[in-house]
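**Q** sequence? don't have it. structure:
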């Protein structure tokens, strides 16, 4: 197992891509802290799968938009596992799809806090333990829309996700001498509840047909497997990179 003996913390891991990431890391040998905000049942289901794979799991409720709760979450992880090898900043959401002229200050701030500030706070807390052990893997989840601009009504979300890419590059430079790599994964249209909430079915189908050469949505495990690779020693010479998982929707 490529991640045997490693410990990981995954935010927003109670469903969708986050759940698949937590399960993939465990399948590769890592012990995993499963963070959730509201979906306790989902987090406990992920915990059960991790334990079924023979690995240790810790479920921690925390609102990662709040620095104090992020700090508590990391303290709980370190108290349980003693070290932190892998951080996956997955928590995020569009909040709502709304025209730019009608976007409220609250919606803007909510999108920035959930998609950008949360990742920044988690990276801050990860630096000390990773530096102390001269090893770490930070993987930030962005979006294809950070490159393309996304669909109508999504500026706050995709602006935040683009900032995550920039933060990844800056932090990769800062931590390169400490044995810590920092990379981004940018999913395209993935078959999760995200698009059920924010994209009309006919529009989703149209995007898949006209924008994706592979003519299908991606699966959460297809994103998770890339994250597991970036967390492993196989990706030891990759840092500051963005890996696109989008079926050809955007090619760089």
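**A** Here it is on my side, so go on. As the structure is a computational prediction, the values presented were derived from the model and not from experiment.

**Q** Please count neighbours and contacts with C-alpha atoms only from this point.
**A** Will do.

**Q** ok, residue 120 to residue 170 distance?
**A** Distance from residue 120 to residue 170, counting by C-alpha to C-alpha, to the nearest Å: 12 Å.

**Q** same question but for residue 70, I mixed them up
**A** For residue 70, the distance to residue 170 (C-alpha to C-alpha) stands at 21 Å.

**Q** quick one, which of these two is more surrounded?
**A** residue 70 (24 against 13; other C-alpha atoms under 10 Å).

**Q** where's the helix or strand containing the more buried one relative to the chain centroid, distance-wise?
**A** Using DSSP states H and E, residue 70 maps to helix 67-81. Taking C-alpha atoms, centre = their mean, to the nearest Å, one finds helix 67-81 lying 18 Å from the centre of the chain it belongs to.

**Q** what helices or strands is it leaning on?
**A** When contacts are defined as 3 or more C-alpha pairs under 8 Å, 6 or more residues apart in numbering; DSSP states H and E, helix 67-81 sits against strand 57-61, helix 118-133.

**Q** List the buried residues for the first one?
**A** If I follow you right, that is strand 57-61. For strand 57-61, burial by neighbour count (16 or more other C-alpha atoms under 10 Å) applies to 57-61.

**Q** Take this one as well and set it beside the first:
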């Protein structure tokens, strides 16, 4: 596509499938060398890496379970050891557990607590580990969710909370890292064609009714979201920071 990210090194957490894989490919298309992390899917991660290398960039996959906060620093250290620098951190890894209301007597608190551990604490751990290592003028991009700021149905309180927590955290990080010209932004997609979305589809209300809430009545493509990440990672977004960009077909407007 272009070489606007040539010479840059990006880390995409949770890059073995879905939006993470699409984002890794888009970054490579724009010239970046790319590391991806994965928790379990080694074969899928290596397949993504081979595809990235086929685009003429350097690429590696690093096993790193975001639920284990101690895994963050070794992940960043491995990227630095392989590439010598880190310019772009895409905090994509996360899980979606939905369907139970907070007053449900059968609420699986342990499962929902695990979601907070992965989506919030794990993401924070990776960001802390990377912050002092990022090159000046670097980029941090959090993948949130439109559910973080617009909740049109029940049973998603914890998931929405984890994503909105990231939006608030990102604003603080933008303030902390602004003196180094590091920008920090959040991309909030709506419904996307991913395995994770399919896994929770049976726990959500009627999908057609949800789509009816959107001025643009369709789901987002992975490419639309990935290219937005690339824009925020690129040279034309150097004065955009602390912002939340919604890619959700206008729901909530």
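**A** Arrived safely. All values reported here derive from a predicted model rather than from experimental measurement.

**Q** The stretch 101-250 of structure 2: helices as residue ranges?
**A** Counting by DSSP state H, counting those that start in this stretch, the stretch 101-250 of structure 2 has helices at residues 109-116, 123-131, 157-177, 195-201, 207-211, 222-233.

**Q** quick one: which of those helices is nearest residue 41 of structure 2?
**A** Ranking the helices of the stretch 101-250 of structure 2 by distance to residue 41 of structure 2, with C-alpha to C-alpha as the measure, places helix 195-201 first at 13.0 Å.

**Q** now that closest one: which residue numbers in structure 1?
**A** Across structure 1, the stretch matching helix 195-201 of structure 2 (TM-score structural alignment) is residues 193-199.

**Q** Whichever residue in structure 1 pairs up with residue 15 of structure 2 - nearest residue in space that isn't next to it in sequence?
**A** Aligned counterpart of residue 15 of structure 2 in structure 1: residue 13 (TM-score structural alignment). In this structure, residue 13 of structure 1 finds its nearest non-sequential neighbour in residue 19, 4.4 Å apart by C-alpha to C-alpha, 6 or more residues apart in numbering.

**Q** mean per-residue distance, whichever strand or helix holds that neighbour to structure 2?
**A** For residue 19 of structure 1, the host element (DSSP H and E) is helix 16-27. Mean deviation of helix 16-27 of structure 1 relative to structure 2 after superposition (mean C-alpha distance after the TM-score superposition for structure 1): 0.6 Å.

**Q** give me the stretch of structure 2 that the following helix or strand past that helix matches.
**A** Next along the chain after helix 16-27 of structure 1, taking DSSP H and E as the criterion, comes strand 31-36. Mapping strand 31-36 of structure 1 onto structure 2 (TM-score structural alignment) gives residues 33-38.

**Q** Next, the mean deviation of the matching stretch compared to structure 1.
**A** Following the fit onto structure 1, the mean deviation recorded for stretch 33-38 of structure 2 is 0.7 Å by mean C-alpha distance after the TM-score superposition for structure 1.

**Q** What is the distance between that stretch and the centre of its chain?
**A** Counting by C-alpha atoms, centre = their mean, stretch 33-38 of structure 2 comes out at 12 Å from the chain centroid.

**Q** Residues touching it, excluding its own?
**A** Stretch 33-38 of structure 2 is contacted by residues 6-16, 24, 27-28, 45, 52, 57-65, 75, 79 when judged by C-alpha atoms under 8 Å, 6 or more residues apart in numbering.

**Q** quick one on the thing from earlier: pull out the buried residues from the match of helix 195-201 of structure 2.
**A** Result for stretch 193-199 of structure 1 [16+ other C-alpha under 10 Å]: buried residues residue 198.

**Q** And for stretch 48-61 of structure 2?
**A** Buried residues in stretch 48-61 of structure 2, defined by neighbour count with 16+ other C-alpha under 10 Å: 48-49, 51-53, 57-61.

**Q** what would the residues you listed look like in CSV with distance to residue 34 of structure 2?
**A** Converted to CSV, the buried residues of stretch 48-61 of structure 2 look like this (distance: C-alpha to C-alpha, whole Å):
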residue, distance to residue 34 of structure 2
48, 10
49, 8
51, 11
52, 8
53, 9
57, 8
58, 6
59, 5
60, 7
61, 9
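
**Q** which ones are touching the most centrally placed residue in structure 2?
**A** Taking C-alpha atoms, centre = their mean, the centroid of structure 2 lies closest to residue 92, which sits 2.0 Å from it. Contact partners of residue 92 of structure 2, counting by C-alpha under 8 Å, 6+ apart, are 12-15, 19-20, 142-143.

**Q** Narrow the residues you listed to those in strands?
**A** Among the contacts of residue 92 of structure 2, the residues falling in strands (DSSP state E) are 12, 142-143.

**Q** Run a quick neighbour tally on the equivalent of residue 168 of structure 2 over in structure 1.
**A** Alignment note: residue 168 of structure 2 maps to residue 166 in structure 1; criterion TM-score structural alignment. Number of residues near residue 166 of structure 1 (other C-alpha under 10 Å) recorded here: 14.

**Q** try the one 3 residues further on
**A** Other residues near residue 169 of structure 1 number 18, with proximity taken as other C-alpha under 10 Å.

**Q** what's the answer for residue 16 of structure 1, then?
**A** 18.

**Q** Leaving out the residues flanking it, which one is nearest to it?
**A** Using C-alpha to C-alpha, 6+ apart and skipping residues adjacent in sequence, the residue nearest residue 16 of structure 1 is residue 192, 5.4 Å away.
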